[in-house]
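>>> Got a predicted structure here, sequence first:
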Amino acid sequence: MSVIQIRRAHSGDDRRVSPIFLGIVAVMVVSGWAVWTGFASDTRFALFLFVVAGWVVSLCLHEYAHARTALHSGDTSIGEKGYLTLNPLKYTHALLSIVLPVFFLLMGGIGLPGGAVFIERHRIRGRVKHSLISAAGPLTNVLFALILMIPFAAGSTDSWPIEFQSALAFLAMLQVTSALLNFLPVPGLDGYGVIEPWLSYEVKRQVAPFAPFGLLAVFGVLYIRSVNEKFFELIYTIMGWFGVNSLLVAKGDWLFRFWQR
């Protein structure tokens, strides 16, 4: 095999969808089917698996969007790191990318964003490209949310099982919250990454020490009751535009917490 062929083989491996990701998708599909048909003896547990698997799938797609945009912007090292395989175990910070968001989901039913893939920013030229790389992740959550909510907007869900409607509504809420929170201009979140290339060196130097604590700070602020109420009022308003009833979201949240009987 020639050097060129070897490189192409490696390139193919770098882009081949991971069996781990496919397994997570399979869990989402099977558990979703169980919720729809009522096949599972415990519908609440099936709904729990559907929501968690769907949430992890969205996290993988979020990080993939960052990586893919970085690749086309000039960071050719992305493939070597395994980010294009959608394997959550390949992320630089699996704890932040997967474990922490799932933990926040279990604790508070909030779709807090994770991170991150390591992008070699010095390979990328142009502030617009840097901003697009940061925006690509939360835009994926926006797209995911739209896919989940369009059936409600079209009135297609009226005849669907109420448990499945609730599961979709709750999962959609997680996507909307993740997108909104991630677009906040807070150090450590993608919203700050969008504006960072346009800031002066002095501002970026002063803000840098706070980046590791941005996500935790957002989580802490959301625990303030008045802030939490206003935030979810905005979330339900947005979802209402697509015909998603807040009562469905609440039911999905209740069914999701199968351990609270």
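On my side now, so go ahead.
>>> From now on I want contacts and neighbour counts done on CA atoms only, so please keep to that.
Fine.
>>> Where do the helices of this protein begin and end?
In order along the chain, the chain carries the following helices (DSSP state H): 3-15, 19-37, 43-73, 94, 100-108, 127-153, 162-182, 190-195, 201-207, 214-222, 225-240, 246-256.
>>> ok, second structure coming up, stack it against the first:
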Amino acid sequence: MQRSAVRPSPLFFGLLALTVVGGVLAALSHPTTPKDAMLTAGVFLLVIGGWTVSLTLHEFGHAVVAYKGGDHSVAAKGYLNMDVRHYADPVLSLILPLVFLAIGGIPLPGGAVWINRWALRSRAVSSWVSLAGPLSNLAVGILLTVAVTYIPMPVGLAVGMSYLALLQILTFVLNILPVPGLDGFGAIEPYLSPSARELAAKVRPWAPLALFALLFAVTPLQDAFFELSRFVFQAVGGDYRLAITGQYVFMFWRH
């Protein structure tokens, strides 16, 4: 890949800066004080900024693997610039997922990159293009949990980073499901029969929303999803108690 093909945008660095500001506020807060405003603001900015950065990395992961796999059109579309605006419709891809995150704690997949699958060199490359996104979330989640585990830090920062890490694992588990419209299905789609792919194309626009409706409406299904995510989170070293505390602080409007 040409070195000039990847040009991180100022917006990406701005989102990183917002995340860092949130982390600093959380680190300087006093969690022993009930409803500490600095803690709340810090965790909120850390999670919102960090989640948007991870959305950018998720979609950039798809694009950079596609570029290396033969689809050079992603460069012309701006997908290699790490600018979230190129991956997202303002309402459907950014605002709506943030609303879902706020009301239910489930990170709705937000972005999208349009890949010319015919330009990719093989079915295996096509599968890796789909897997690159959720694997980036898994990698970010692991890095965050490792940092919390091995780097001494104030408890305010630890709870914020732990919740952000849990969201990465939730996103990974959700996206890896073999549901049309999600990356897990995209990984196996190249190996399906033409009739199966045609059927998947018909249900792809609404299948993820149907899945979310089921997750909200069917309690056993929701419990199973969160338990699986919790298992993966703890398997990579996450502290679930810290993460749940971070979620409580983040959702300040609920209490």
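Thanks, I have the structure now. If you're wondering where the values come from, they're calculated on a predicted model, not measured in any experiment.
>>> what's the TM-score here?
Their TM-score after superposition, calculated using TM-score structural alignment, normalised by the length of structure 2, is reported as 0.90; 248 aligned residues with a C-alpha RMSD of 2.0 Å.
>>> quick one: which of the helices of structure 1 is nearest K81 of structure 1?
Closest to K81 of structure 1 of the helices of structure 1 is helix 3-15 (C-alpha to C-alpha; 7.9 Å).
>>> buried set for that closest one?
Of all the residues in helix 3-15 of structure 1, those buried under the rule 16 or more other C-alpha atoms under 10 Å are D13, D14.
>>> coming back round to it: which of the helices of structure 1 is buried the deepest?
Greatest average neighbour count among the helices of structure 1 goes to helix 162-182 (a mean of 25), per mean count of other C-alpha atoms under 10 Å.
>>> what range in structure 2 matches that one?
The aligned range for helix 162-182 of structure 1 in structure 2 is 155-175, by TM-score structural alignment.
>>> and what of stretch 130-141 of structure 1?
The aligned range for stretch 130-141 of structure 1 in structure 2 is 126-137, by TM-score structural alignment.
>>> quick one: that stretch to structure 1 mean distance?
Stretch 126-137 of structure 2, aligned to structure 1 and superposed, deviates on average by 0.5 Å (mean C-alpha distance after the TM-score superposition for structure 1).
>>> Contacts for that stretch next, please.
54, 57-63, 65-66, 69, 117, 120, 168-169, 171-173, 175-176, 183-184, 186-190 (C-alpha atoms under 8 Å, 6 or more residues apart in numbering).
>>> doesn't P88 make contact with G82 of structure 1?
No. At 9.5 Å, G82 of structure 1 and P88 do not qualify as touching, with contact defined as C-alpha atoms under 8 Å.
>>> quick revisit: give me the mean distance between the match of helix 162-182 of structure 1 and structure 1.
For stretch 155-175 of structure 2, the mean deviation from structure 1 after alignment is 0.9 Å (mean C-alpha distance after the TM-score superposition for structure 1).
>>> How far away from the center of its chain is that stretch?
Taking the mean of its C-alpha atoms, stretch 155-175 of structure 2 sits 10 Å from the chain's own mean (C-alpha atoms, centre = their mean, to the nearest Å).
>>> do the same with stretch 30-39 of structure 1
23 Å.
>>> Ok, stretch 55-75 of structure 1 next?
10 Å.
>>> go on, stretch 193-205 of structure 2?
Distance of stretch 193-205 of structure 2 from the chain centroid (C-alpha atoms, centre = their mean) equals 25 Å.
>>> so where is that stretch in structure 1?
Going by TM-score structural alignment, stretch 193-205 of structure 2 lines up with residues 200-212 of structure 1.
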